[in-house]
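Engineer: Using only what follows, build the 3D model:
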Amino acid sequence: MNPSIVSVTWLNNHINDENLIVLDCTLNNQLLKLSSDIQGVQIKNARFFDIKNKFSDTANDFPSAYPTQMQFEEEAQTLGINNNSVIVVYDSNGIYSSPRAWWLFKSMGHKEVYVLNGGLPEWLKSNFPVEKKSKRTYPKGSFKAKLNPDFVRRFDDVLENLSSKKELVIDVRSEDRFNGVVPEPREGLRSGKIENSINLPYTKVIENGKFKDEESIKLLFKFLENESRNIVFSCGSGITACVVFLATEGILANKKSVYDGSWTEWGEKTDK
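Structural biologist: As a prediction, the model looks like this:
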């Protein structure tokens, strides 16, 4: 099993552990359409990790932009998080935005962070305890971030890579979006792909709202067994790129990063 993924059974058995903090990282997506029995409930004692408004650079023109180190640190402290906290992140869509939260913590130097496989739907399926969502405050934590810039790629990095080709860009959008045969969900954004990038839709590493087993994921990435370059994952806005980043933990030996602006930024800043 991927060392950064835990099962709902594991979480239920450890839910009262000292230093354990459960974060609801749900990012609503109109295309995913949460079912009515999931809206308004959370895993018992979960804290809301607001990706869109608290853990993104809201001054940036592009959605879900990478936050500053200070912003992330302060918001994590507001949630009562310490450097010795054991964090389990989940979302109400199964596997969608929780890997983004996991990746953010990893990029900020936190080691003990895990994604709940199957998220809230899997938790409900097992009849584990939930409660109504409500606003809460927590004693301020002492979390200190230690930024690892290797996790992130910016526009200029990807632009320079067009000529150097020192990194391989893997676009995890759907095949139709990658090939430009359907419009982008973001209004006014042109269709297309980054030059020299290859396509592997993030949905291929997921089945029934959970990550596929390790052997199945290994087969998906067998074509990279002789690839030594760093891998840069890209998507629409930096969310689902983190899904595939996480899926390859313990499978790809290559260094990995996420193009934070992804196609939303690239499609607006370039005209190729």
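
Engineer: use CA for all of it now, contacts and neighbours both
Structural biologist: Fine.

Engineer: which stretches of the protein form strands?
Structural biologist: Assigned by DSSP state E, the strands in the chain fall at 5-6, 20-24, 41-43, 47-48, 86-90, 113-116, 130-132, 152-153, 167-171, 198-199, 206-207, 210-211, 230-234, 256-259.

Engineer: How far away from the center of its chain is stretch 128-135?
Structural biologist: 23 Å (Cα atoms, centre = their mean, to the nearest Å).

Engineer: Can you pull out the residues in contact with it?
Structural biologist: 12, 40-45, 124 (Cα atoms under 8 Å, 6 or more residues apart in numbering).

Engineer: any idea how far residue 250 is from the most centrally placed residue in the chain?
Structural biologist: Geometric centre of the chain, nearest residue: residue 100, 2.0 Å, by Cα atoms, centre = their mean. Here the criterion is Cα to Cα, to the nearest Å. By it, residue 100 lies 18 Å from residue 250.

Engineer: do the same with residue 43
Structural biologist: 28 Å.

Engineer: got the end-to-end distance for stretch 84-101?
Structural biologist: Distance between the two ends of stretch 84-101: 17 Å, counting by Cα to Cα.

Engineer: Pull out the buried positions in that stretch.
Structural biologist: For stretch 84-101, the neighbour count (16 or more other Cα atoms under 10 Å) marks 85-101 as buried.

Engineer: My read is that residue 150 contacts residue 257, right?
Structural biologist: Yes - with contact defined as Cα atoms under 8 Å, residue 150 counts as touching residue 257 (6.5 Å).

Engineer: okay, those two: which has more neighbours?
Structural biologist: Legend: neighbour count by other Cα atoms under 10 Å for residue 150 and residue 257, higher for residue 257 (23 against 11).

Engineer: Would you confirm that the more buried one contacts residue 154?
Structural biologist: No - counting by Cα under 8 Å, residue 154 is not a contact partner of residue 257; they are 10.1 Å apart.

Engineer: this one as well, want them side by side:
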Amino acid sequence: MTTPIVSVKWLKENLQDPELIILDAVLDTPPHDLQIIGARTFDIKTKFSDTSNPLPNTLPKPEAFAAEARKLGINKNSKIVVYDTKGIYSSPRAWYLFKSMGHENVWVLDGGFPAWEKEKLPTEKVTVKNYPEGNFEANFNSEMFKNKEQILENISSKKAVVVDARSADRFHAETEEPREGLRSGHIPGAVNLPFSKVLKDGQFLPKEELEQILPVQNQPLYFSCGSGITACIDLIAYELVAPNIPKAVYDGSWTEWGQDHDLPIEK
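Structural biologist: You can find the predicted model right below:
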């Protein structure tokens, strides 16, 4: 499958596939009680981020990512479905991490846990488990992430368009940033696509509707947000409409850009 998302119906029909691994992309605190039956906890903040970096949710080193993936029993040939408890929120980040590490067989469950639960499909209590070690290997594609120097250079070169997934009031500096010490505004030249605009009831809008609202569809794209999570929601929306356009995530996002007074901003 070339699509980045799968339906609840598809997952239900493929639950018995021995190569299937379901991952609960955890970002919330405190953790939730229930999960899709057979799911394994994919802890973005503490296991699949670089915890030595003062910025939140940043890309882990490939060898660290691979080691944690193997602990979850993930293999090179695993078919991975990631979901989260909000419908669509943190699961696209998990999807993008696997993609950047060279794993192609990964999909986001459209609608996530709420859509699964709504259909009264089997769930279980979240428990800590040990799994037979997998043989996952990371083959990192550095083109899928950008740093602040590359974003700064892009302001003048205009190689790509920066798509900012934050709310319009944050983008236009009409409200203060939720994180302390950050300036308000946006990266010069960026366009705003609040991630909530590409979703309805916790699911991605149909492709036909996405085509009507996505602001740029013919140039390379760099995605940004507050801390690299919701940027991946916008990225998947674009993947559904324009899969062949080059895409990358600005890993530091506004948490990095907004606190660095040497970097330019627009309001």
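
Engineer: Please pull up the equivalent of the residue nearest to the centre of the first structure in the second structure.
Structural biologist: By TM-score structural alignment, residue 100 of the first structure lines up with residue 93 in the second structure.

Engineer: Same question for residue 139 of the first structure.
Structural biologist: In the second structure, the residue matched to residue 139 of the first structure (TM-score structural alignment) is residue 132.

Engineer: In contact with the residue lying closest to its match once chain neighbours are set aside, which residues?
Structural biologist: Closest residue to residue 132 of the second structure apart from its sequence neighbours, by Cα to Cα, 6 or more residues apart in numbering: residue 73 at 5.4 Å. By Cα under 8 Å, 6+ apart, residue 73 of the second structure lies in contact with 131-135.

Engineer: What's the match for residue 73 of the second structure in the first structure?
Structural biologist: Under TM-score structural alignment, residue 73 of the second structure pairs with residue 80 in the first structure.

Engineer: what's the spacing between that match and residue 199 of the first structure?
Structural biologist: 39 Å.

Engineer: just the contacts of stretch 128-135 of the first structure now: which is nearest residue 238 of the first structure?
Structural biologist: Nearest to residue 238 of the first structure among those: residue 42, at 24.6 Å, using Cα to Cα.

Engineer: if I read this right, that closest one contacts residue 25, doesn't it?
Structural biologist: No - with contact defined as Cα under 8 Å, residue 42 of the first structure does not count as touching residue 25 (10.4 Å).

Engineer: Just give me the match in the second structure for residue 245 of the first structure.
Structural biologist: In the second structure, residue 245 of the first structure lands on residue 235 (TM-score structural alignment).

Engineer: Neighbours of its match, how many?
Structural biologist: 25.

Engineer: Name the nearest residue to it, sequence neighbours excluded.
Structural biologist: Distance criterion Cα to Cα, 6+ apart; nearest residue to residue 235 of the second structure, sequence neighbours excluded, is residue 223 at 6.7 Å.

Engineer: what's the counterpart of that neighbour in the first structure?
Structural biologist: Aligned partner of residue 223 of the second structure by TM-score structural alignment: residue 233.

Engineer: Equivalent analysis for residue 166 of the second structure, please.
Structural biologist: Using TM-score structural alignment, residue 166 of the second structure pairs with residue 173 in the first structure.

Engineer: quick one: that match from residue 136 of the first structure, how far?
Structural biologist: Using Cα to Cα, residue 173 of the first structure is found at 36 Å from residue 136 of the first structure.

Engineer: Residue 118 of the first structure too?
Structural biologist: Using Cα to Cα, we find residue 118 of the first structure at a distance of 25 Å from residue 136 of the first structure.

Engineer: out of those two, which sits in the more crowded spot?
Structural biologist: Ranked by neighbour count (other Cα under 10 Å), residue 118 of the first structure and residue 136 place residue 118 first, with 27 against 9.

Engineer: so what's the alignment partner in the second structure of the more buried one up against?
Structural biologist: By TM-score structural alignment, residue 118 of the first structure lines up with residue 111 in the second structure. Applying Cα under 8 Å, 6+ apart to residue 111 of the second structure gives the contacts 7-8, 86-88, 201-204.

Engineer: Could you check which residue of the first structure pairs with residue 141 of the second structure?
Structural biologist: In the first structure, residue 141 of the second structure lines up with residue 148, judged by TM-score structural alignment.

Engineer: okay but its match is in contact with residue 108, surely?
Structural biologist: Yes - in this structure, residue 148 of the first structure is within contact of residue 108 by Cα under 8 Å, at 6.1 Å.
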